[in-house]
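Student: Quick one: sequence and predicted model below, then my questions.
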Amino acid sequence: MKALVSIITPLYNSETFISDTITSVINQTYSNWELILIDDCSTDNTIKIAENFIFKNHRIKLLKNESNQGAAISRNKGIMASKGDYIAFLDADDLWKPIKLEKQVAFMKANNCYVCFSSYEQIDEEGKPLNKMVKALPVLTYNKFLKSNYIGNLTGVYNANVLGKITSANLRKRQDWLLWLNAIKASGKPAQGLQESLAFYRVRENSISSNKVALLKHNYWVYKKGLGYSTIKSMYCMVIFLWEHFFVKSKQIVSIS
């Protein structure tokens, strides 16, 4: 029997995009998955939309927070409820290509890989292509990853049978970076990146991640709060981060036609 993949998707007022996101999971060529949706007290039609899918597909499950907890706690709730051999993540506004899980699970098995990610493309809020691809590094060591976040969370998969359940730190942003840092550290070897684009990341106009200046403080907290570094060491890491992000990582974004 094929290994089970648990897909973790936090929800909060996601009515605009969640149907397309869930559909991209249902359309996977790899069929042995469970989709765990965690609603963080949405006030729109998110739950109703999710329940319509659940009624038709037993592989989709919905958990509900009693109060608004944020993405990190919601993800952790889903992770702890998961039953999969592998754990993957998909935010409520992003999309997967149909071959995503099939490609990555096969690659991880063939290469004894515990942490895997891939290239992905950017789309706008209406789902139109921005003609940009973020290329995955073929090999990503812990030390390289410490300099900047090279894993698109929507593409990452880790082997929960080997590594256990790696959870998110309770930070407002960049908690996914910490999760993947911990996963690579636990694996004892580099993560491996598939060069093929397997997902679509939706660029939102007013999101924190689209505001690079505002995001700097969240990167700082990864070092200071997430990793427990001293203020001096955290500032030093931020200098390295800025160089890596703007002069090295930026080269991973390529134009496509």
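Tutor: Nice, thanks for sending it over. Numbering: from 1, shown residues only.

Student: Could you use CA atoms for every contact and neighbour count after this?
Tutor: OK.

Student: just the helices in the stretch 1-150 of the chain please.
Tutor: Using DSSP state H, counting those that start in this stretch, the helices of the stretch 1-150 of the chain run over 18-26, 46-56, 71-81, 100-110, 142-147.

Student: Okay, buried residues for the fourth one please.
Tutor: For helix 100-110, the buried set under the neighbour-count rule, 16 or more other C-alpha atoms under 10 Å, comprises 100-101, 103-105, 107-108.

Student: now the shortest one
Tutor: Along helix 142-147, the positions that meet the burial threshold by neighbour count (16+ other C-alpha under 10 Å) are 142, 145-147.

Student: do the same with the second one
Tutor: By neighbour count, with 16+ other C-alpha under 10 Å as the criterion, the buried positions of helix 46-56 are 46-47, 50, 53.

Student: which residues of the stretch 101-250 of the chain fall in strands?
Tutor: All strands of the stretch 101-250 of the chain, identified by DSSP state E, counting those that start in this stretch, fall at 115-123, 129-134, 139-140, 157-159, 191-202.

Student: Please compare the first structure with the one that follows:
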Amino acid sequence: MENPLVSIITPCYNSEKFILETIQSVKNQSYENWEMIIVDDASIDKTVFIAEQFALNDNRIKIFKLEKNLGTGMARNKALDIASGKYISFLDADDMWKSEKLKKQILFMQKNNLPFTFSFYDCIDEQGKTINKRVEAPLILTYKRLFFCNYIGNLTGIYDVDYFGKIGISSIRKRQDWMLWLTILKKMKSAKVVSESLALYRVRQNSISASKIELLKHNFAVYRKFHGYNLVISLFYMMGFLFTQLLIKPTYIKPSI
């Protein structure tokens, strides 16, 4: 099997507490043909300094600084413009990958001739300790199922640029990953998951994903602005979203030890 270049998109803003572990998890990959494009969104802490120490000793790590804070979407699009890999992947500045992540996922894509895939992932707290939760997804995920629930962790998705081209990130400031996966699955119709945990998602106390009310507001905006539905139809689909979350939401299990 070939080992094509994987471009890793990492936006960051005031991430000095976590960026070291994030970069180290990439350097620990058994799959070595990657470039990590870190775009700093005008941080005012030591994020850039820490990242630059890695870049001095590894030319696969590339750092770019935005002059003013523009949001993660703009930072990701800047990284996409620079990316030169066959595959595009995403890793936020507070999350981590397990060492076999890229190797297993790229091999899975090549063996099954897949232009896109994702994986399960485990959850950790702000200190990096496990909280005994694993997020799973349907083994075959359809566009219809994704429409009512974002089963795909942003830190797990990889897509093939030769198949899709570079897919720009939406200007809507939140739920950008969900809109990206919807764009991909609208073309593919369905996607297969690597049915094991390959990444570690850090649950932050003040994050959007930790606030259920805020999450609902941003999900509603996806139906209204991204899909372009009117108020009534958007409310109807939000009811479907709530039904999915309450009754058939992604599976959370204790990870095996």
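Tutor: Thanks, I have the structure now. Computed from a predicted structure; not experimentally measured.

Student: So which of the helices of the stretch 1-150 of the first structure is nearest residue 5 of the first structure?
Tutor: With C-alpha to C-alpha, the closest approach to residue 5 of the first structure among the helices of the stretch 1-150 of the first structure belongs to helix 100-110: 8.2 Å.

Student: which one in the first structure is aligned with residue 29 of the second structure?
Tutor: Aligned counterpart of residue 29 of the second structure in the first structure: residue 28 (TM-score structural alignment).

Student: And residue 45 of the second structure, by the same measure?
Tutor: Counting by TM-score structural alignment, residue 45 of the second structure corresponds to residue 44 in the first structure.

Student: How about that match: what's its closest non-neighbour residue?
Tutor: Spatial nearest neighbour of residue 44 of the first structure, excluding adjacent residues (C-alpha to C-alpha, 6 or more residues apart in numbering): residue 13 at 5.5 Å.

Student: Just confirm that neighbour contacts residue 48, I think it does.
Tutor: No: assessed by C-alpha atoms under 8 Å, residue 13 of the first structure is found out of contact with residue 48, at 11.2 Å.

Student: For the residue nearest to residue 44 of the first structure, list the residues it contacts.
Tutor: 42-46 (C-alpha atoms under 8 Å, 6 or more residues apart in numbering).

Student: Check the gap between the match of residue 45 of the second structure and residue 111 of the first structure for me.
Tutor: 43 Å (C-alpha to C-alpha, to the nearest Å).

Student: same question, residue 126 of the first structure
Tutor: Distance from residue 126 of the first structure to residue 111 of the first structure, by C-alpha to C-alpha: 37 Å.

Student: so what's the most centrally placed residue in the first structure up against?
Tutor: With distances taken as C-alpha atoms, centre = their mean, the residue of the first structure nearest its centroid is residue 153 (1.9 Å). By C-alpha under 8 Å, 6+ apart, the contact set of residue 153 of the first structure is 89-90, 176-177.

Student: Now a ChimeraX select for only the buried ones of those residues.
Tutor: Entered in ChimeraX, the line below selects the buried ones among those, by 16+ other C-alpha under 10 Å:
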select :89,90,176,177
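
Student: closest to residue 215 of the first structure among the contacts of residue 153 of the first structure?
Tutor: For these, the nearest to residue 215 of the first structure is residue 177 (12.9 Å; C-alpha to C-alpha).

Student: And the closest one? What does it align with in the second structure?
Tutor: So, by TM-score structural alignment, residue 177 of the first structure is matched to residue 178.
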